[in-house]
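Undergrad: prediction below, plus the sequence it came from.
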Amino acid sequence: MTTLSAMPCRALLASLILLLNITQASAATTLVNNVNGYTFNDEGSLIQFTSLVIDEGKVATLNTDKSADAFDHVIDGKGKTMLPGLIDAHGHLMGLGANLLEVDLREADSASDAVERVAAYAMGNTDQPWLIGRGWNQELWPDRAFPTASQIDSKLSARPVWLVRVDGHAGWANSKALAMAGVTAETPDPEGGQIMRDASGKPTGVLIDNAMALVESQLPEETREQLSARLNAAGAHLLSEGITGMHDAGISHRVYDFYLAQTLNQRMPVRVYAMLAATDPKLSMMLDNGIITSPDDFLHIRSVKAYGDGALGSRGAALLEAYSDAPHQHGLLLTQPDDMDSLFTKVLGAGFQLNYHAIGDKANRLALDAFARVFGESGGRDLRNRIEHAQVVAPSDLPRFAELEVLPSMQPTHATSDMNMAEDRIGEDRMKGAYAWQTLLESGIAVPLGSDFPVELANPFYGIHAAVTRQDRNNNPVDGWYAHEALTTEQALKGFTLDAAYAAHMEDKVGTLTPGKWADFILIDRDIFTIEPQDLWKTQVLATYVAGESQYQAD
């Protein structure tokens, strides 16, 4: 059976065009009036409007003077605030879907609580060969200690258990899962990974970064039905949060194939800008297929996600100097420096944007250095390449983003989630280049914003609140955490709309409600430009529209 990914792109796009022409032939004009509308114009300035006209799914005009009788349909906005559909510039769509359908450990307040939650899930899902969950965070537990396999074994020993840390950079297995993966005291640490061990050298059950593959290689391959269930669950959740588009940070060939099929059948729930996983064995084949852009703009594939280091919470972020709270640790490099130039050249040479995961200052410097070298030797500077997270950057490296035109793709809620441990990890001096949103904006570079869901919650108003206040949702700390790096509400909204669209080469399609762009918009329960910043996170989405069609209505 021929898969869609093996089809010539022209044949795929011809099929999509035919379907879209059929759909658009019956399109009608719609007036959305009586709104308190905000959008950016094409120059990036914030403007207001009171009505919007939609023709064939796209914005035709703002502030029309025509009577409502001139339109086929009329939507009364009832004075509510309208914004462009929000775009999350860094998330994991299928990971979110899995998280919604599997064991969610985000609220677990200890290792034993996490185990109890898995045990409860196991009782109701006796047919599942593996018990899989995500979301634990030992930094929020009283002892702040990594959990162990024996803690799971005390409740669940017959079935393999695999629980991924909230940041996706560590996993916690029971003894059954370790045995199936062949992980023993004699198993060496893989390059770019670490097997946590006790004093005798025995694996404790926690695997960091590349070591996670030892267990994950044993997981059953997802069925097409499971992928569909995950996509539908994630899509419904994002639409309820006002997210009409997202950048999917690292998809496998299997998901690539699945997305093409879903797009052909017009079953993509939100617009997806997909990044190919640099680690996928079929990367070359996907690059050879070329850039994919569906005519309805529900799927764009023109970028690659590469992995520089791990995360700060698991001490996998690669640092130039040792961790302040672990003097013998410098983090992990998931892509080795000797391999970077060939990878960068391969991706940029294919005309694909390269989006490089870098959290620690060492990983960020290595990425900036590699971009500079490859741009000078073989070009690719105009592809709007990105560093994903850009979380801890040496202060001297901050201006280099604008100099190299490399976009820092950042997630505001990471700062408020990390503030309980970040300074412990890196010390006060290195905080000068950490979560430096305003400094980067002022250097002259766009800063697309996202959440990194399911690492963080997908709600974009949590991100806007964190960006503006540098506080958690309990309004702590009172004056904000390193508040000089806070954004204005306008800057934060731009990061979740126009700047995110720009980072995906889609600013002529989405990101604003200006004529010619898709009519992706939301109605919300308050005016985010007039309320107190501390209340931004309380914003509720009342309705979500994609291409002028209702996709979510609050109860």
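TA: Yep, it's here. Residues are numbered from 1 along each chain as shown.
Undergrad: contacts and neighbour counts: CA atoms only from here.
TA: OK.
Undergrad: list the buried residues of stretch 326-339.
TA: 329-335 (16 or more other C-alpha atoms under 10 Å).
Undergrad: end-to-end on it?
TA: Stretch 326-339 has an end-to-end distance of 28 Å (criterion: C-alpha to C-alpha, to the nearest Å).
Undergrad: ok, residues contacting that stretch?
TA: The contact list for stretch 326-339, computed with C-alpha atoms under 8 Å, 6 or more residues apart in numbering, reads 191-193, 209-210, 306-310, 315-323, 363, 366, 425.
Undergrad: of those residues, grab the buried ones for ChimeraX.
TA: To isolate the buried members of those in ChimeraX, using 16+ other C-alpha under 10 Å:
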select :192,193,209,210,306,307,308,309,310,315,316,317,318,319,323,363,366,425
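Undergrad: just the ones in strands from the contacts of stretch 326-339, please.
TA: Members of these lying in strands (criterion: DSSP state E): 193, 209, 306-307.
Undergrad: next up, a second structure to put side by side with the first:
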Amino acid sequence: MRIMYTNGNIFTMNLEEPLVQSIVIEDEEIIDLGTNEDMMLQWGRDNTTVIDLDGKYAFPGLIDSHLHISSVGINAQELDLTGIESKEKLLNVISNKARLIQPGEWILGRGWDENIFPDKQIPTIEELNYVSPDSPLFLPRVCGHAFLVNTKALEQSGYHDKLSVPYGGTVVTSTETNKPTGLLLETASTIITDRIPIKSYEQLKHAVKWGLEDALRVGLTGIHTNDPTYLNGAKQTYKLFNELINQEGIGPRSNLLMDYKYLEELKDAGMYAGYGNNKVMIGAIKFFADGALGGRTALLSEPYADSSGNYGNAMYEKEELLQLMRNCREFDMPIAVHTIGDQALIDVLDNLDKLKPVAYRDRLIHVSILNDQLIERLKSPNRIIDIQPRFVPSDYPWIVDRLGESRANLSYPFKTLLEKGVITAGSSDAPIEPLNPLLGIHAAVTRKKIGENHNGYNEAEKLSMYKAFKIFTVGGAYATNEENMKGTLERGKLGDMTVLNKNPFSMECADELLETEVEMTVIGGVIKYRK
């Protein structure tokens, strides 16, 4: 099938033909592009479907290079605690939910953030027990690295004070009573999650479908998504995405990051990096090297400024992590490592330097705190970093308290990374941050919260609008070694486009992005979403 999109302002992100009016796509690939007159003369025959863009603005399809799309869908079915502005309101939401469900039924949700509470105090376990006396609850923080639980949840997990907590995790206890406070950190969450009832296949499929459709609504033609922990394993994850995308035609192209614990399952299933097709493909093996700044579990080379002697948490001993990475290399798998603190990144890079590259690039996810030496070490054609611009408005100004001003100024240095030649891809880490890529682009350009009246946090690291779009297009293609297939609109590449009602490159103020709407999401020439 041949489709021509005409009468548009089509920004190709290709310097040789930066702006065209029409583009022709056949069998998913771009076969020609140029002026309306030339394309109509060459291709405007009866067997070509012509779609009028009516002057709208088209771009290479936007790609989110790190998120958890199933969790986006699951969160839509559970308590959304994002943006709740006080401990009292959080407890009220839990109380209302507890009254609506049967005793013993789990209360699940995500998104609380004590940094936006006036007193920055999280609920105590006594307060959680009061609002949910009969139902166990498990509520991950917005970062996904700290968790609130009540006594019912601990009872169902079989917790006792002699219980062995997985390495890297902490059950926070009172200094006075030595009893749990209701806060778990990092891998300690597994003592609870292992006891939460497993969702049915149809429930999970519904959640993934919701997430994929939401991705199309916000203009995403590609996602790199990490889901098997939520979807009960690697094989089931692939099956769900294959059914929805390849068989039912729902959702953007999806590259599936698989957690290390599913490596053997991948081997047994005959799956490997690149397994699948250009719509659903197995990607890298995912590790966590450390935690997050919000809960002071990101691993730092110097202690936290607001927690004397606390360097954060390593998820593995350095040598153990090296062995796990070697196990991946025996299977020729690329590695994707969550590294937020600078010491975590140092440890990971030291290990990567001991390994030979494979066909696909290794990925460093977040890399929030950097210095000149680390940036030089990231400059490699075999490495790419996945950044989340929305972390800047979410983490400032409290990150200055965590790190001190000098280290905070070395955080999220997006412009420096690009100027130094580090291959960089943009992402949301949804549901931790909003899925909408235009919000990520806005954050990369402004480096401040929506509505704030200042020049931005560490404004020297602001990106231009063009470069911000580039990390969500070209960068996303490089992350999966698909730069010859997507990322720009050129002959021979996939016909994926995001069509907007406004031109971001002519905006006088970046806040106009907040009023910009997605008109169409086009994948392989086919309209998958239309406003």
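TA: Great, that's in hand. Bear in mind that the values here come from a model prediction, so they are computed numbers and not experimental data.
Undergrad: about what we covered before: and which of the ones in strands among the contacts of stretch 326-339 of structure 1 is nearest S378 of structure 1?
TA: If you rank these by distance to S378 of structure 1 using C-alpha to C-alpha, A306 comes first, at 18.7 Å.
Undergrad: what is the burial count for E512 of structure 2?
TA: 13 (other C-alpha atoms under 10 Å).
Undergrad: any idea what it aligns with in structure 1?
TA: Aligned by TM-score structural alignment, E512 of structure 2 pairs with D535 of structure 1.
Undergrad: check contacts around its match.
TA: H465.
Undergrad: how about a cut-off of 7 Å?
TA: Shown in contact with D535 of structure 1 (C-alpha atoms under 7 Å, 6 or more residues apart in numbering): no residues.
Undergrad: skipping its backbone neighbours, what lies nearest the residue nearest to the spatial centre of structure 1 in space?
TA: Centroid-nearest residue in structure 1, with C-alpha atoms, centre = their mean: G91, separated by 1.5 Å. Excluding the flanking residues, the one nearest G91 of structure 1 by C-alpha to C-alpha, 6 or more residues apart in numbering is D452, at 4.2 Å.
Undergrad: thought the one you found was touching L93?
TA: No. Assessed by C-alpha atoms under 7 Å, D452 of structure 1 is found out of contact with L93, at 9.7 Å.
Undergrad: hang on, the earlier thing: out of the ones in strands among the contacts of stretch 326-339 of structure 1, who's nearest Q551 of structure 1?
TA: Closest approach between these and Q551 of structure 1, by C-alpha to C-alpha: A306, at 32.7 Å.
Undergrad: and the strands in the stretch 401-550 of structure 1?
TA: With DSSP state E, counting those that start in this stretch as the definition, the stretch 401-550 of structure 1 shows strands at residue ranges 407-409, 521-524, 541-546, 549-553.
Undergrad: isn't A408 of structure 2 right up against D401?
TA: No. A408 of structure 2 is not in contact with D401 according to C-alpha under 7 Å; the separation is 8.8 Å.
Undergrad: okay, these two: which has more neighbours?
TA: Shown here are A408 of structure 2 and D401; by other C-alpha under 10 Å, A408 has more neighbours (22 against 14).
Undergrad: which position in structure 1 aligns with that one?
TA: That one, A408 of structure 2, aligns with M431 by TM-score structural alignment.
Undergrad: state the distance from the closest residue to V165 of structure 2 other than its chain neighbours to N75 of structure 2.
TA: Spatial nearest neighbour of V165 of structure 2, excluding adjacent residues (C-alpha to C-alpha, 6+ apart): A188 at 5.8 Å. Computed as C-alpha to C-alpha, the A188 of structure 2 to N75 of structure 2 distance reads 21 Å.
Undergrad: equivalent analysis for Q343 of structure 2, please.
TA: Q343 of structure 2 is 32 Å from N75 of structure 2, by C-alpha to C-alpha.
Undergrad: likewise Y457 of structure 2?
TA: 30 Å.
Undergrad: please apply the same query to E248 of structure 2.
TA: Distance from E248 of structure 2 to N75 of structure 2, by C-alpha to C-alpha: 23 Å.
Undergrad: look at these two and report which has more neighbours.
TA: The residue with more neighbours, out of E248 of structure 2 and N75, is N75; 19 against 10, by other C-alpha under 10 Å.
Undergrad: what's the match for that one in structure 1?
TA: Under TM-score structural alignment, N75 of structure 2 pairs with N99 in structure 1.
Undergrad: list the contacts of the helix or strand where that match lies.
TA: Assigned by DSSP states H and E, N99 of structure 1 belongs to helix 93-101. Residues outside helix 93-101 of structure 1 that contact it (C-alpha under 7 Å, 6+ apart) are 133-134, 230-231, 233-234, 248, 453-454.
Undergrad: quick check: the farthest pair among those?
TA: G133 and D248 (20.1 Å).
Undergrad: check contacts around the counterpart of D520 of structure 1 in structure 2.
TA: Applying TM-score structural alignment, one finds that D520 of structure 1 aligns to D496 in structure 2. By C-alpha under 7 Å, 6+ apart, D496 of structure 2 lies in contact with 60-61, 221, 522-525.
Undergrad: three-state assignment of the corresponding residue of structure 2 for F146 of structure 1?
TA: Counting by TM-score structural alignment, F146 of structure 1 corresponds to I122 in structure 2. Put simply, I122 of structure 2 is coil when judged by DSSP: H, G, I helix; E, B strand; the rest coil.
Undergrad: for I122 of structure 2, grab the count of nearby residues.
TA: If you count neighbours by other C-alpha under 10 Å, I122 of structure 2 ends up with 21.
Undergrad: ok, now T48 of structure 2?
TA: Residues lying near T48 of structure 2 (other C-alpha under 10 Å) number 16.
Undergrad: thought Y5 was touching it, still the case?
TA: No. Here T48 of structure 2 does not reach Y5: they are 10.2 Å apart, not a contact under C-alpha under 7 Å.
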